[in-house]
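Peer 1: generate a structure from the sequence data that follows.
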Amino acid sequence: MEWFVDSDYWLSRLVFQRALAGVYLIAFLTAALQFRALIGERGMLPVPAFVRRVPWRQAPSLFQLHYSDRFFALVAWSGCLLSAALLAGAADHIPLGAAMAWWAVLWLLYLSIVNVGQTWYGFGWESLLLETGFLAVFLGNERTAPPVLVLFLLRWVLFRVEFGAGLIKIRGDECWRKLTCLDYHHETQPMPGPLSWFFHHLPRPAHRVEVAANHVTQLVVPFLLFTPQPVAGAAAALIVVTQLWLVLSGNFAWLNWITIVLALSAVDGSLIAEAPALPATPLWYEIVVIAVTVLVLVLSYRPARNLLSRRQQMNRSYDSLHLVNAYGAFGTVGRIRHEVVIEGTEETVLHEGTVWREYGFRGKPGDVRAMPRQFAPYHLRLDWMMWFAALSPAYAGPWFGTFMERLLEGDRDTLKLLRHNPFPDAPPAYVRARVYHYRYTTWRELRATGAWWHRSHVREFLRPTRLL
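Peer 2: Alright, predicted model coming up:
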């Protein structure tokens, strides 16, 4: 079937697959380095306890069959190795069926992690990686030209990511409609980056332009993805530019990067390089791709209905395999930044003069003189959840108490998640948590004090506690 493939997207597929493998590599690396403290056998939300109460059909995973920290590490590091090999182009040197199986194994391994990750893996970009990774299984390799149907499905994912985010903003916080949200967002976003302070201090008219441009990119441009070239490619390029702007202004794990990866699949690669001669498409492959396309279109009913609903939901999966999902971000924007600051003391008897020392996190604001750092696309899961905890203690309910216990125990794996442990020789006798109001300093304050933040105490989050 001549209509089934389009060689003009040969280079686009190559770039897309290499870049997606890079995102997979970061995701598996994040899992490998952080899992013991978060979901390990002695983690804050242990996988063994989760799989005992949640059946297979709700959370299909290899870890439903067996779990140990050693087995999880094997899965995560195997994912790293397989991703790195795909990044190097290994899948283009093996038969088509074997390449598809390779991508499928990668998807299965990450699905197994996400489905037992609980709160720590409840972010929209987890489902986005799985949905994109599932479609990548059927995109082929050098043994065939890129299939048009899969390219269309990738644009459908990108459309829902962008249009869903645009709609949730217009329907949500009025500051998006008034073009004022960026007066606050650069300061109150979950994890500011090294340039976020400077973005915040842009003139307010520039913030209005930022918001207006965002609305155009998310509410108008996505429809152009389904037009002929070169319009579709230009639309994809605008999305890439917008995402790079977001990369510069904050730390959003791999959300921006995988959106860029999706956009690259919509660019006409023939403008840069001609495709080599590619073999004819096998009949079995055409049948499989058509069947998957029908499946995805059927499953798209609920996400599409969600886009049209006045009660639109963000970042929701409609099936346990995360095949077709709803996306969105920042339907509301905070006006004030609160941070939970954790402190400990060696003193066994507390009094007014007790000396408390602060734990330092890798990404979230703490020390007012520390310039925010760039971590994305690496995902600091604990730091992100600490931001949610500051919004409401309900977000911290399932894990925060165990986190504090691990600090009192001096747990090595938990301390690895932090930048600074103020008790290197022995664990503290007591720990506590307090809520502070953080705001960016002004230019004058920065020059005078060297501090990027100003903070003031608001309330207690957790009273001093110790091991019983």
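Peer 1: for the rest of this, base every contact and every neighbour count on C-alpha atoms.
Peer 2: Noted.
Peer 1: got a list of what residue 62 touches?
Peer 2: Residues in contact with residue 62 (Cα atoms under 8 Å, 6 or more residues apart in numbering) are 109, 112.
Peer 1: redo that, cut-off 10 Å
Peer 2: With contacts defined as Cα atoms under 10 Å, 6 or more residues apart in numbering, residue 62 is in contact with 56, 71-72, 75, 108-113, 115-116.
Peer 1: by residue count, what's the longest helix in this structure?
Peer 2: Using DSSP state H, we find that the single longest helix of the chain is helix 10-39.
Peer 1: what's that one packed up against?
Peer 2: helix 47-53, helix 69-87, helix 96-114, helix 124-136, helix 255-264, helix 381-391, helix 400-409, helix 412-415 (3 or more Cα pairs under 10 Å, 6 or more residues apart in numbering; DSSP states H and E).
Peer 1: to compare against the first, here's the next sequence to fold:
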Amino acid sequence: MMEVSKPRRLFLWCMAAIYMVAFVSLYVQIPGLYGNEGLLPARLELRYGIRSSPTLLWLGPHLGLDIQASMELLCLLGALLSLAAVLMEALRDSLVFLCLWVSYLFMYQVGQVFLYFQWDSLLLETGFLTVLVAPLTLVRGSRGIREHDSMTFWLVRWLLFRLMFASGAVKLMSRCPTWWGLTALTYHYETQCIPTPLAWFAHQLPVWWHKLSVVATFVIEIAAPFLFFSPLRRLRLGAFYLQVLLQTLIILSGNYNFFNLLTLTLCLSLLDNQHVNFWLRKRDDNRERKEAGSSERWSWICYLLELMVWSLIIFGTIVFFDLQFDPHKNGVSSRTAFTFDQFNQFLKAITIPCIWMGVLSLTWEMITSIFRCACVSGFLTRFWGMFQWSVFAAAAASMFTISLVPLSHMEYDSHVHLWPVVRQAYDLVDRLQLVNSYGFFGWVTGVGGRPEVVLEGSYDGVTWTEIEFMYKPGNVSAPPAVVTPHQPRLDWQMWFAALGASAPWFTSLVYRLLQGKPDVIELIQTDVSQYPFHQQPPTYVRAHRYRYWFTERKPDGSHQARWWRRVYDEEFYPMVHLGHTYLENMLSRYGLKDKLPPRHPSNNTVVQLLSWTRSQVKGIPAHTIIWAMLACSATWCFLMGLISNRKHTDRISTCTETVVNLIDEAEKQGDEKSDAEQEKEEEVEKD
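Peer 2: Now for the predicted structure:
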């Protein structure tokens, strides 16, 4: 029976840290994105978009705050609460995580296009599961192990399975020729949104290595997730380390904010106390040693089964991707040895068994949990445990049931045959983001070169100056940035804009640059002095689309002076100025010049505090703030852990010393008693 108390505690700590990152990253961008003079003012969204949706932001006017100040206050409270949860275990509580989830949900409701990313939905879904996983320490005043913890923690593993399997399946279901041809990574490193410097070096690897990496990706995302529910512990650990390997490589080669960190946090659901103790170099408790000892006679059977599973995975990989050693390239040749129809048939055959696998696995967790509840001594304790089990079992079953809707989206027939009541239940909670569909990197873009939009400004319409962003590629000599776990949301949307036509927010961006709005400029350059038009706004602004490629390594193996090369593609946005007919028509079309109700500025204590806080972080890059907070939090937790271990060691030493003294005293009394008895016997003999 797997003990999960330590992975669960580590999971809660990581979730608190990820919430802190998400709130801080969003907070620094609120004025430029959603401010009253930002790209997409939240006042417009609240006025026209979500009147029927409940949100705490409606309470802002009652506190003397406008919408921008309300969003900043909500983000700051979320950041402070998550920071407190990182530092103090007592605050990693179900009620605290509920507050964090509700706060991020309210931000998501007004986030519009800048917050509609899959990782934001993933954070909301994981955050709601965290509410079920976390203990009610603030109510009960205890951080003890609950009998149903393994059952609620299982939901995290089920989410990880859905995430990884869907991410692998969507790559093939999209019919993207690069995924089917195993050449996706020959383009991915240079065409992803914000690559890292290591992406340049990864791009220089030989083609056979890129193709083999794609094969490994399919194995890790499609085959390995089925091992998550294996009854053999070492198979689960093997799947865990495969996922860690994939996510680590993605972190090193691309800036995907907190997404990969969140995925690694989900992977903690595959661990148990025994393996965490192995990391910490701690000895297992008596119960775990007893369980390990009782299974020694069956260990050879387990080893044989594990060897068969890994051999089957390796053999299937060789067969389905026709892996062969190529002596001419000193590498491994590979190709996809199955068709789209065959893969589609595989999905049809595997979707229903996946659902039953989840049903059986969850049922087993429920049975083991109720068995533990029944074995607790004391009638009242047993009754309370059974009541808790009933509540959380119903919650787990409900979450699992509605998650079948997004899971079955991959295969039409299975989705159609779902019970209508399941789809109705899913529709009822859809806007709360309790369960979502996933599928990352389904289509590789930029096969003919990475499209990139370059903004330019001018005072006379003749001499033009490029407006460089802090993070996205622009200057061909500038190295790629490293910003993880921060997400510069404007830079991300610039990448999406380059793939298609201009969006409403892009027209708003051009308009704000012509006006010289400082909040929007800080989204482009935190250090405003680096912005070429910081003294006076440009008179004209235009945008062109270029095609970017990574430069190639020199024949002698040395690095090029430039990281990128580019060629001109086409005009993306025409030259405009304030009052230009085209600009005015676009602003009116998108409702960006609609008149809003007059605002009544307030100067109460909350507003002053928000202004002071904003002034303290102004001019500091967001990723610097985030890493500083993470470093300080990790250092604090490490020091507290050392102190706790020292106190524990001192307590053990004191107890040991007391026991030794008692033993010595008992032995001394025994010796004295023996001497007295011996003297008495000698006197008797003399008599």
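Peer 1: give me the neighbour count for residue 9 of structure 2.
Peer 2: 18 (other Cα atoms under 10 Å).
Peer 1: against residue 57 of structure 1, how distant is the equivalent of it over in structure 1?
Peer 2: Counting by TM-score structural alignment, residue 9 of structure 2 lines up with residue 14 in structure 1. Taking Cα to Cα, to the nearest Å as the measure, residue 14 of structure 1 falls 35 Å from residue 57 of structure 1.
Peer 1: ok, residue 456 of structure 1 to residue 429 of structure 1 distance?
Peer 2: Taken as Cα to Cα, the span from residue 456 of structure 1 to residue 429 of structure 1 is 25 Å.
Peer 1: could you do residue 99 of structure 1 as well?
Peer 2: For residue 99 of structure 1, the distance to residue 429 of structure 1 (Cα to Cα) stands at 55 Å.
Peer 1: neighbour count for those two, which is higher?
Peer 2: Using other Cα under 10 Å as the criterion, residue 99 of structure 1 and residue 429 rank with residue 99 on top: 23 against 19.
Peer 1: okay, now the spatially closest residue to residue 262 of structure 2 that is not a sequence neighbour: neighbour count?
Peer 2: Counting by Cα to Cα, 6 or more residues apart in numbering, residue 262 of structure 2 lies nearest to residue 18, which is 7.0 Å off, once chain neighbours are set aside. Residue 18 of structure 2 has 26 neighbouring residues, counting by other Cα under 10 Å.
Peer 1: structure 1: which residue goes with residue 18 of structure 2?
Peer 2: By TM-score structural alignment, residue 18 of structure 2 lines up with residue 23.
Peer 1: please apply the same query to residue 181 of structure 2.
Peer 2: Using TM-score structural alignment, residue 181 of structure 2 pairs with residue 178 in structure 1.
Peer 1: picking that back up, isn't the match of residue 18 of structure 2 up against residue 379?
Peer 2: No. Counting by Cα atoms under 10 Å, residue 23 of structure 1 does not reach residue 379; the two are 11.1 Å apart.
Peer 1: show me what residue 670 of structure 2 aligns to in structure 1.
Peer 2: Match for residue 670 of structure 2 (TM-score structural alignment): no aligned residue.
Peer 1: an error on my part: the question was meant for residue 341 of structure 2.
Peer 2: In structure 1, residue 341 of structure 2 lands on no residue (TM-score structural alignment).
Peer 1: picking that back up, for the match of residue 9 of structure 2, what are its contacts?
Peer 2: 20, 87, 89, 92, 140-142, 146, 264-265, 269.
Peer 1: I figured residue 20 of structure 2 hits residue 629, correct?
Peer 2: Yes. Residue 20 of structure 2 is in contact with residue 629 according to Cα under 10 Å; the separation is 8.8 Å.
Peer 1: aligned partner of residue 216 of structure 2 in structure 1?
Peer 2: With TM-score structural alignment as the criterion, residue 216 of structure 2 pairs with residue 213.
Peer 1: picking that back up, to residue 466 of structure 1, which of the helices and strands packed on helix 10-39 of structure 1 lies closest?
Peer 2: Minimum separation from residue 466 of structure 1 across the helices and strands packed on helix 10-39 of structure 1 (Cα to Cα) falls at helix 400-409, 6.9 Å.
Peer 1: ok, average deviation of the closest one from structure 2?
Peer 2: On superposition with structure 2, the mean distance recorded for helix 400-409 of structure 1 (mean Cα distance after the TM-score superposition for structure 1) is 1.0 Å.
Peer 1: contacting residues around that helix?
Peer 2: 37-38, 42-45, 342-344, 359, 382, 385-386, 389, 393-394, 396, 410-415, 421, 423, 426-433, 462, 465-468.
Peer 1: which members of those are classed as buried?
Peer 2: Among the contacts of helix 400-409 of structure 1, the ones that count as buried by 16 or more other Cα atoms under 10 Å are 37-38, 42-45, 342-344, 359, 382, 385-386, 389, 396, 410, 413-415, 421, 423, 427-433, 462, 465-466.
Peer 1: thinking again about what came up before, distance to residue 363 of structure 1 and neighbour count added to the contacts of residue 14 of structure 1, as CSV?
Peer 2: Compiled in CSV, the contacts of residue 14 of structure 1 are given as follows (distance: Cα to Cα, whole Å; neighbours: other Cα atoms under 10 Å):
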residue, distance to residue 363 of structure 1, neighbour count
20, 24, 24
87, 27, 21
89, 33, 15
92, 38, 16
140, 38, 26
141, 38, 26
142, 41, 20
146, 40, 26
264, 29, 24
265, 31, 25
269, 37, 21
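Peer 1: which of those residues lies closest to residue 121 of structure 1?
Peer 2: Each of these was checked against residue 121 of structure 1 using Cα to Cα; the closest is residue 20, at 18.8 Å.
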